[in-house]
Every structure is written in C-alpha cells, then in structure tokens.
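Undergrad: Provide a 3D model corresponding to the input given below.
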Amino acid sequence: MATVSLNDQSYRVGNIFCVARNYVAHAKEMGSQILAEPVVFLKPTSAVLHEGEPIRLPSWSNDVHHEAELVVLIGEGGRDIQTADALQHVAGYALGLDLTARDVQAEAKKAGMPWTLAKGFDGAAVLSRFVPADALPQPGTVSFDFYINDERRQHAETRDMAFDVATLIAWISSRFTLQAGDLIYTGTPEGVGPIRAGEHLRLVLGDLIDARFEVV
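TA: Coordinates of the predicted model:
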C-alpha cells in the first residue's frame, strides 16, 4: 500500500493521474501538439518511489527518461469540481519524476498499444516530500528545476502550462471522481532525456523542496 505524508498526516495513495503534453515546448520536442483537452493516463500505486529511496532501472529497457513535474496531492475529493473551487481540494504539492521507458513506449506507439509498461513500472512515479498547499498559494506562478550530477537539465515555469492546476482538477473530476490521496502529475517541460546508473538526481523548488535521488 503506497502512502504519502504531509504535516504528520498520512494519505493512502489512490489514483495517480498523469498529464501528457502540458507544456508547448515539450509537446514540440516529442513531435506532438497541445490538444483542446488534457491528455491523461494512469500509473499504478506500486510505481511510487519516495525521496531517499534508490531508483532502480528496469532490466528490460535501455532508455529510461526523466520527466520532472509538479505533483498535486488531493486532500478533499469530489465530482464535477468547479475551476474556481479547485485549489481548495489540494492538500499539498511535491516535485516528481514521471519515469518513462522511452524505447518500450516507442514500440507501443508503433503497435497502437497502451503505454502502461513504459510508464507504470516499479519506481516510475518518483516523489519528493510534500509541502502544504498554503506554501504555494499560486501554483501557476512557480518555477522548479531538475539536475543530473549538478547539471540543470529541465527548468519549468508553471505559467507555461497549457492547463493549470485548477483546470486539471476540474477537468479530471468531470471524468473521474477524485478522492483524498489521489495524485496528479501535471506534465513536464522541455529537456527530457535519459538517466543512467550511477547518476545523482535532484529536484528543486525554491527553498521549499530539495530532493535527491541515486540511480542504481
């Protein structure tokens, strides 16, 4: 059972919603485009990997990529949540990595098959610690960075999201009933690329989050 903690409260992780192509520059680098509505896929809860745990690359992929993202923890669930009320349903925020077995994903795309294996393997939903929602009262105006061996590889300005946090919560809740403990990975900026055994990874959001991981 995957859990996350915030302010001494434990949340059982429910659904893990991941948003694809939510930054224009990333969509372009992947040869795609932003659609009129969000594109959402799911990861299993067994994919959760917490700060301090080693990232173990799957033996059946030779090309695992990092995708750094702002992650939303739902504190109060609901159905058909209005955009104006959406942020009231957020308990906290973290940074995460949506790890992707890119070679496996490419083969699945060619065959018209689901991406589940490429996106949902053990450890593919990497998480920093969570900070309370009031630490980020305007999640659409923050920036964060991802480093490999102290070299910055991704920089995100959340104002560049095609669909902001409130819009995502409203849209997802209009299709799926949100529950306390659900996570939303809100999409990655440009600069995705491979990670390899022996590398040191770091996710940074101002002075709120500085999470480090080892790839083994």
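
Undergrad: Only C-alpha atoms from now on, for both contacts and neighbour counts.
TA: OK.

Undergrad: Have a look at the chain and report its longest strand.
TA: strand 90-98 (DSSP state E).

Undergrad: ok, Ala125 touching Gly96?
TA: Yes - the pair Ala125 / Gly96 is scored as a contact, 6.9 Å apart, by CA atoms under 8 Å.

Undergrad: here's the other one to compare against:
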Amino acid sequence: MAQHQVRIIGGAWKRTPLPVLDALGLRPTPDRVRETVFNWINHQLPGEWDTATVLDLFAGSGALGFEAASRGAASVTMIDNHGPAVRQLEANRDKLKADNITILRADALALARDMAARGQRFDVIFLDPPYQQDLLAKALPLCPALLKEGGLVYAEAETALSLEGDDAPEWLAGWDIVRSDKAGMVYFHLLKLQAGAT
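TA: Next up is the predicted model:
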C-alpha cells in the first residue's frame, strides 16, 4: 500500500499521507526530490508563500500542488485530464479541507493557452508531464505568458535539460536553469526566464 500514497513533507499538513491512484505513467515526485525543490523555490520566490499563486499543469498525484498548498500558497490550480486521477485529487483536497486548491479536468496545453489569453499569471508553475510524449517541449514555451515577473518553473524530465552547445533544444531558448539535480531516473530543474525574454 505504501507505494500508492505520498506524504506531505512540510507546512500545515506535514506528514499527512495522501492516497495515490495506481495508474499507468503516474509517478509521484519522491519525498527527497520535493524537499530539495521546495528548498530551491524558497530561496528564489519573489514574495512569501502566502501571496504565491501556483499552477500544477500535469497534476497527476498532486504531490507538488498539495505540498505548495500545505506551505500556505494563496492559490493552487491543479490540472489533469485523467478522470480517475482528478477524482482522487478532489477526494484528497476534500480530506484536507483545502479551500486554496482548484482542480480542473482539462487538456493541460489547451487550458494553459486559454489561461494565458485570459491574462492569468502565476508565481510558480510545476511541469511534471508523462514521459515519452514530448509534453515538456510543448508546455514550456507556453509558460512565459503565464508567469508573473520573477516567476519560477519546476520541470521534471527523463533526461537532463541542457542549455549548452549546439544540441540545446529550441524550446529551452530564453530560459536559465537556476538549479538542477538527479534522483534515480528523475532529472529535475528549476527554471527562470532570462532578463528580457518573453
């Protein structure tokens, strides 16, 4: 049973276990990675958590979004297009009585474009999409239009992202990798827009 739950590691709901759907491709971000990432974000966040708006674009288990909400984020918007996963997210939100969390069932890329067009902006965007579908390459270019000034993007991938050399992918243009690390088979990165990039 233990592999089908995540544990919140900080904030108001610290140590609270949350059930996770056993679904193909669902990979909750491991505790150790979340701890590292939230330490990174704490050092980079322009304001405090209680004013932060967060977008979890491929929410899956919701591990990242619930962690942000536990730490007092003003609002967390979780998006997933898998019905059973969305129902599990809603059940976990209700269990926590987390009124700072909004859960939407939608195609993440289409909704991201729609949010940008409506002028919605976020301090932190989590990108942890299913692997092998090129979703990071499609989602990251949508983020500049969704970020507040000084905002951060957390990106998880099956390979390391690199801005070096001729093989740096075009979709990484305009971004700086603030921090990056690897845990097991997971490569994780904290990204910030370069000055002047939009």
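
Undergrad: Just give the TM-score of the two.
TA: Taking TM-score structural alignment, normalised by the length of the second structure as the basis, the two superposed chains have a TM-score of 0.27; 95 aligned residues with a CA RMSD of 5.6 Å.

Undergrad: Can you spell out which helices and strands pack onto the helix or strand following the longest strand of the first structure?
TA: Moving toward the C-terminus from strand 90-98 of the first structure, the next helix or strand (DSSP states H and E) is strand 100-101. Contacts defined by 3 or more CA pairs under 8 Å, 6 or more residues apart in numbering; DSSP states H and E place strand 100-101 of the first structure against strand 64-66, helix 116-120.

Undergrad: change it to 10 Å
TA: Counting contacts by 3 or more CA pairs under 10 Å, 6 or more residues apart in numbering; DSSP states H and E, strand 100-101 of the first structure packs against strand 64-66, helix 116-120, strand 193-194.

Undergrad: now the helix or strand where Leu201 of the first structure lies against strand 90-98, angle please.
TA: Here Leu201 of the first structure, judged by DSSP H and E, is contained in strand 200-205. Interaxial angle, strand 200-205 of the first structure versus strand 90-98 (axes from the mean of the first three to the mean of the last three CA atoms, to 10 degrees): 150 degrees.

Undergrad: still on that earlier bit, need the overlap of contacts for Ala125 and Gly96 of the first structure.
TA: Residues touching both Ala125 of the first structure and Gly96 (CA atoms under 10 Å, 6 or more residues apart in numbering) are Val48, Leu49, His50, Tyr185.

Undergrad: Got a ChimeraX select line for the buried ones in those residues?
TA: Selection command for ChimeraX covering only the buried members of those, criterion 16 or more other CA atoms under 10 Å:
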select :48,49,50,185
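
Undergrad: Quick check: of the shared contacts of Ala125 and Gly96 of the first structure, which lies closest to Gly92 of the first structure?
TA: Within these, proximity to Gly92 of the first structure (CA to CA) peaks at Tyr185, which comes in at 12.5 Å.

Undergrad: which ones are touching the closest one?
TA: 16-20, 40-43, 67-73, 94-98, 125, 127, 165.

Undergrad: any idea how far it lies from Ala20 of the first structure?
TA: As judged by CA to CA, to the nearest Å, Tyr185 of the first structure and Ala20 of the first structure stand 9 Å apart.

Undergrad: Overlap of the contact sets of these two?
TA: Contacts common to Tyr185 of the first structure and Ala20, judged by CA under 10 Å, 6+ apart, are Val40, Phe41.

Undergrad: wait, what's in contact with Phe144 of the first structure?
TA: Per CA under 10 Å, 6+ apart, neighbours of Phe144 of the first structure: 68-70, 95, 154-158, 203-206, 209-210.

Undergrad: Now do the contacts for His189 of the second structure.
TA: 37, 40, 127, 153-157, 160-161, 177-182.

Undergrad: Restricted to helices, list those residues.
TA: Within the contacts of His189 of the second structure, residues falling in helices by DSSP state H are Val37, Trp40.

Undergrad: Make a PyMOL selection of whichever of the contacts of His189 of the second structure turn out to be buried.
TA: To isolate the buried ones among those in PyMOL, judged by 16+ other CA under 10 Å, type:
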select buried, resi 37+40+127+153+154+155+156+157+161+177+180
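
Undergrad: ok, the contacts of His189 of the second structure vs Ala110 of the second structure, which is closest?
TA: Nearest to Ala110 of the second structure among those is Leu127, at 14.5 Å by CA to CA.

Undergrad: Which two among the shared contacts of Ala125 and Gly96 of the first structure are spaced furthest apart?
TA: Among these, His50 and Tyr185 lie farthest apart (CA to CA), at 14.5 Å.

Undergrad: Okay, and Ala116 of the second structure sits in which element?
TA: Following DSSP H and E, one finds Ala116 of the second structure within helix 108-117.

Undergrad: And that helix, what's buried?
TA: Residues of helix 108-117 of the second structure classed as buried by neighbour count (16+ other CA under 10 Å): Ala108, Leu109, Ala112, Arg113, Ala116.

Undergrad: what two of these are the furthest from one another?
TA: Maximum distance among the buried residues of helix 108-117 of the second structure (CA to CA): 12.1 Å, for Ala108 and Ala116.

Undergrad: Tell me how far Phe213 of the first structure lies from Val204 of the first structure.
TA: 12 Å.

Undergrad: swap in Leu183 of the first structure?
TA: 19 Å.

Undergrad: for Glu29 of the first structure, same thing?
TA: The value you get for Glu29 of the first structure to Val204 of the first structure, if CA to CA is used, is 23 Å.

Undergrad: ok, these two, which is more surrounded?
TA: Val204 (19 against 13; other CA atoms under 10 Å).

Undergrad: Once you drop chain neighbours, what's closest to that one?
TA: Asp210 (4.5 Å; CA to CA, 6 or more residues apart in numbering).
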